[in-house]
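Colleague: Next come a sequence and a model predicted from it.
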Amino acid sequence: MNAYTIHDLMDKARRRVPRMFFDYADSGSWTESTYRANEEDFKKILFRQRVAVDMTNRTLATKMIGEDVSMPVAIAPTGFGGMQHPDGEMLGAKAAAAAGIPFTLSTMSICSIEDVSEAIGGKPFWFQLYMMKDRDFIANLIDRAKAANCSALVLTLDLQILGQRHKDLRNGLSAPPKINLNTFMQLATRPQWCLSMLGTRRHTFRNIVGHAKNVGDLSSLSSWTAEQFDPQLNWSDIAWIKERWGGKIILKGIMDPEDAKMAVSTGADAIVVSNHGGRQLDGAPSSIAALPAIVDAVGDQIEVHMDGGIRSGQDVMRALCLGAKGVYIGRAWLYGLGAGGQKGVAKALEIIRKELDITMAFCGERDINNAGPHNLAENRLS
């Protein structure tokens, strides 16, 4: 595939995917100020270039929550993956497995936990969980993740209520699309996508339909999801989830040092510094701006990951230099998926890997585990 940057893949995806689904990936809440800051703030962080350093035998291999990874990058949980490309989450999981990195499946995925497990031959992957009011459904979802050999549970804490995303409202976003004049015109301009979708039976949220009480079709799904996100979620709920799960748990959505300290007290294995890709609280800091204070607050008490705005291997290096032990890519893998299915995701990972490797070398390092503040220029983002 002829693409050299993640933005090349973004442009290809924009031309192929109907606007409602492309905009779902490529947008934030309200004014989108935090969404833009997530990407733009990385540019303020400058590297310290070193020369005459032996750059042979470089390695990006490391560990995330004790699991071997070929580079400190995981695919983030994102909804509607299977609407970017048929069987999207299954293809993303295959690409991640081939690349030797974790794939995280969203609760709001088009392909189910079971679909993804079958696609990768029962290999481990991570599952992201939203806390909902129907605790029986959540308990069953956790049990299904166990049965599918998921090796970590990623509990998202920042979606107790939905941020208002104007593009989604204007586009009439739904899965599958509701046909009206607006959505018909969007679909009519993407005939290749429409034809490809005829080849799969996966067109709705398969982790939910047929599993949640009285949810058997699109109309019942819409009403169920509208009332199920639990605004009463609190730290005590994590103990119940942790006991039911019994395995490694990652808490996603931490943006404040005090919340990071609370996360440590739960006994979680890692936290993800994340503002939900700028899709929740507009006007919040970027994830990369919030990262250093959180790393300082928790030290080595808990593993710190981050997501939000990663568009290159250089961005990965910047996050690692500021203390993250791993990063997650959301939009980057969705752009690859929309651009070219599994090959597109593989291309996105290849781009990030190559950029990370070369940047590490120019910074005078041969082992990614040695990246740190010493690799940054003094006028880095504070």
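Modeller: Alright, I've got the coordinates.
Colleague: make it CA atoms for all contacts and neighbour counts henceforth
Modeller: Fine.
Colleague: Now do the host helix or strand of residue 129: which elements does it pack against?
Modeller: Secondary structure from DSSP states H and E places residue 129 in strand 126-130. Under the contact criterion of 3 or more C-alpha pairs under 8 Å, 6 or more residues apart in numbering; DSSP states H and E, strand 126-130 touches strand 104-105, strand 152-156.
Colleague: got the angle for it vs strand 152-156?
Modeller: Relative orientation of strand 126-130 versus strand 152-156 (axes from the mean of the first three to the mean of the last three C-alpha atoms, to 10 degrees): 30 degrees.
Colleague: Could you give the separation of strand 126-130 from the chain centroid?
Modeller: Remark: strand 126-130 is offset 11 Å from the chain centroid, using C-alpha atoms, centre = their mean, to the nearest Å.
Colleague: want to compare, so here's the second one:
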Amino acid sequence: MVKRQLPRPAEILELMQFRKFEPNPKKRRLASALTVADLRRIAQRRTPAAAFDYTDGAAEEELSLTRARQAFEDVEFHPGILTDVSRVDTSTQILGGSSALPFGIAPTGFTRLMQTEGETAGAGAAGAAGIPFTLSTLGTTSIEDVAAANPLGRNWFQLYVMRDREISFGLVERAAAAGFDTLFFTVDTPVAGARLRDTRNGFSIPPQLSINTVLNAIPRPWWWWDFLTTAKLEFASLKETGGTVGELIDSAMDPTIDYEDLAEIRSMWPGRFVVKGVQTLEDAKKLADLGVDGIVLSNHGGRQLDRAPVPFRLLPGVAREVGRDTEVMVDTGIMSGADIVASIALGARFTLIGRAYLYGLMAGGREGVDRVIEILADQVERTMKLLQVSSIEELAPSHVTQLTRLQKVEPTDSARSTLES
């Protein structure tokens, strides 16, 4: 028989320890977010559908994005044992400088559309965390203003080659003058991908009011208040801003760019030179032979060619073949610190977060970006401790298995002969 007694008042009071109430609603909602997925749900509640879907969506059936995230979910870790991990060093060296964490902020276009602080929030948060920030050619904050927001941190610039070459040349010169240390030459956007969510939402830059957008705005007055009472939303580097995303990209980008353009831009740039948007081992080898400082395995977050290769799947082979000659980075689909650790273990020197950063921005502006970096940093450190490694350099392919759902099927000899004939 269990012996029972009346509860003592002092013991009951010990149990009744209520959490201190936080009067600031922004701090409350950000503190409630424990994962990037939590921040995504907050962002969706707080952001009009067209702006949220522009961030959240991908091209056509969105298979590339779905597969990229699935690839990270299909990771099996192999931890060691009996290793002192009381202290873990998450810092790394990348492109001639240091980063406190093995990830930085990827270039994102139209960023002030998501939340009015835009790139300023991202650059400031990156600087405070000691990680790099990358500004897009299609950014809504100028090169000089990003440099002012992150004066002591590392700023990188992502370049699209325009039909009007003088625009691209001018941006290269401005970024160098502003102290940006790395240029990302982007090669996966000869034309715009078919982003069907944007088409269905009637999405344009700047946003246009319609019955649907007005109805969608009713429960989100804060977004429209910010939009209507701050500086006009426009590209910092382009003069023409009216139209759909596809129209803007197709009118501005040059589908004729080639290796001669790469060489010309590279000759102008005094810092580190990276090619972003590499999607095959063969192209990675060619770029390594040309001596570029780095490559980013990326399918543009699934926003260009649907059914494109999954960068994380390409990573081990590319890192093995060219990792000694050039610094291999990866993006697309990263939603957790575990994803980042798996990428580093399989050979990436660095990773880039795009949507994850924007979910934080939409959830709470600069403080939301701080929160997403904090969440990812905690996850990186915890994953490393559970793997029982104490530094980034100790992560190795032996720590990770990529479980396979989709397998490549090579053509049979008869099928190959038929194709060749």
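Modeller: In hand now; what should we look at? Given the structure is predicted, the values throughout are model-derived calculations rather than measurements.
Colleague: quick one, what contacts residue 60 of the second structure?
Modeller: By C-alpha atoms under 8 Å, 6 or more residues apart in numbering, the contact set of residue 60 of the second structure is 193, 194, 195, 196, 306.
Colleague: picking up where we left off before, which residues in the second structure does the strand holding residue 129 of the first structure match up with?
Modeller: With TM-score structural alignment applied, strand 126-130 of the first structure matches the range 156-160 in the second structure.
Colleague: repeat for stretch 154-169 of the first structure
Modeller: Going by TM-score structural alignment: stretch 154-169 of the first structure matches residues 184-199.
Colleague: what's the answer for stretch 70-82 of the first structure, then?
Modeller: Mapped onto the second structure using TM-score structural alignment, stretch 70-82 of the first structure spans residues 100-112.
Colleague: before we move on, back to that, and which of the contacts of residue 60 of the second structure is nearest residue 111 of the second structure?
Modeller: Using C-alpha to C-alpha, residue 195 comes nearest to residue 111 of the second structure of the contacts of residue 60 of the second structure, at 17.0 Å.
Colleague: Not counting sequence-adjacent ones, nearest residue to that closest one?
Modeller: Spatially, and ignoring its direct neighbours in sequence, residue 195 of the second structure is nearest to residue 59 (4.4 Å; C-alpha to C-alpha, 6 or more residues apart in numbering).
Colleague: aligned partner of the one you found in the first structure?
Modeller: Counting by TM-score structural alignment, residue 59 of the second structure lines up with residue 29 in the first structure.
Colleague: so its match makes contact with residue 278?
Modeller: Yes. With contact defined as C-alpha atoms under 8 Å, residue 29 of the first structure reaches residue 278; the gap is 6.4 Å.
Colleague: Have a look at these two and say which one is more surrounded.
Modeller: residue 278 (29 against 23; other C-alpha atoms under 10 Å).
Colleague: roughly how far apart are the more buried one and residue 160 of the first structure?
Modeller: For residue 278 of the first structure, the distance to residue 160 of the first structure (C-alpha to C-alpha, to the nearest Å) stands at 15 Å.
Colleague: next one: residue 322 of the first structure
Modeller: 29 Å.
Colleague: what's the answer for residue 95 of the first structure, then?
Modeller: Here the criterion is C-alpha to C-alpha. By it, residue 95 of the first structure lies 31 Å from residue 160 of the first structure.
Colleague: out of those two, which sits in the more crowded spot?
Modeller: residue 95 (27 against 18).
Colleague: Excluding chain neighbours, what is closest to the residue opposite the more buried one in the second structure once aligned?
Modeller: Counting by TM-score structural alignment, residue 95 of the first structure corresponds to residue 125 in the second structure. Take residue 125 of the second structure and drop its neighbours on the chain: the residue closest to it by C-alpha to C-alpha, 6+ apart is residue 370, 5.5 Å away.
Colleague: tell me the contacts of the equivalent of residue 227 of the second structure over in the first structure?
Modeller: Here residue 227 of the second structure is matched to residue 197 in the first structure, going by TM-score structural alignment. Counting by C-alpha under 8 Å, 6+ apart, residue 197 of the first structure touches 85, 86.
Colleague: and among the helices and strands packed on strand 126-130 of the first structure, the most buried is which?
Modeller: The highest mean neighbour count among these, using mean count of other C-alpha atoms under 10 Å, belongs to strand 104-105: a mean of 28.
Colleague: Remind me what that one packs against, helices and strands.
Modeller: strand 126-130.
Colleague: tell me, what residue is most central in the first structure?
Modeller: Nearest to the mean C-alpha position of the first structure, counting by C-alpha atoms, centre = their mean, stands residue 76 at 2.0 Å.
Colleague: Distance-wise, check that one relative to residue 92 of the first structure.
Modeller: Relative to residue 92 of the first structure, and taking C-alpha to C-alpha, residue 76 of the first structure is found at 10 Å.
Colleague: I'd assumed residue 306 of the first structure was in a helix, is it?
Modeller: No. Residue 306 of the first structure is assigned strand when assessed by DSSP: H, G, I helix; E, B strand; the rest coil, not a helix.
Colleague: Now tell me what touches stretch 158-176 of the second structure from outside.
Modeller: With contacts defined as C-alpha under 8 Å, 6+ apart, stretch 158-176 of the second structure is touched by 107, 134-137, 143-144, 157, 183-187, 237, 251-254, 257, 265, 268-271.
Colleague: Please indicate which of these are buried?
Modeller: 107, 134-137, 143-144, 157, 183-187, 237, 252-254, 265, 269, 271 (16 or more other C-alpha atoms under 10 Å).
Colleague: And the top strand by length along the second structure, how far out from the chain middle?
Modeller: Once the second structure is assigned using DSSP state E, the strand that runs over the most residues is strand 272-278. Put simply, strand 272-278 of the second structure sits 15 Å off its chain's centre (C-alpha atoms, centre = their mean).
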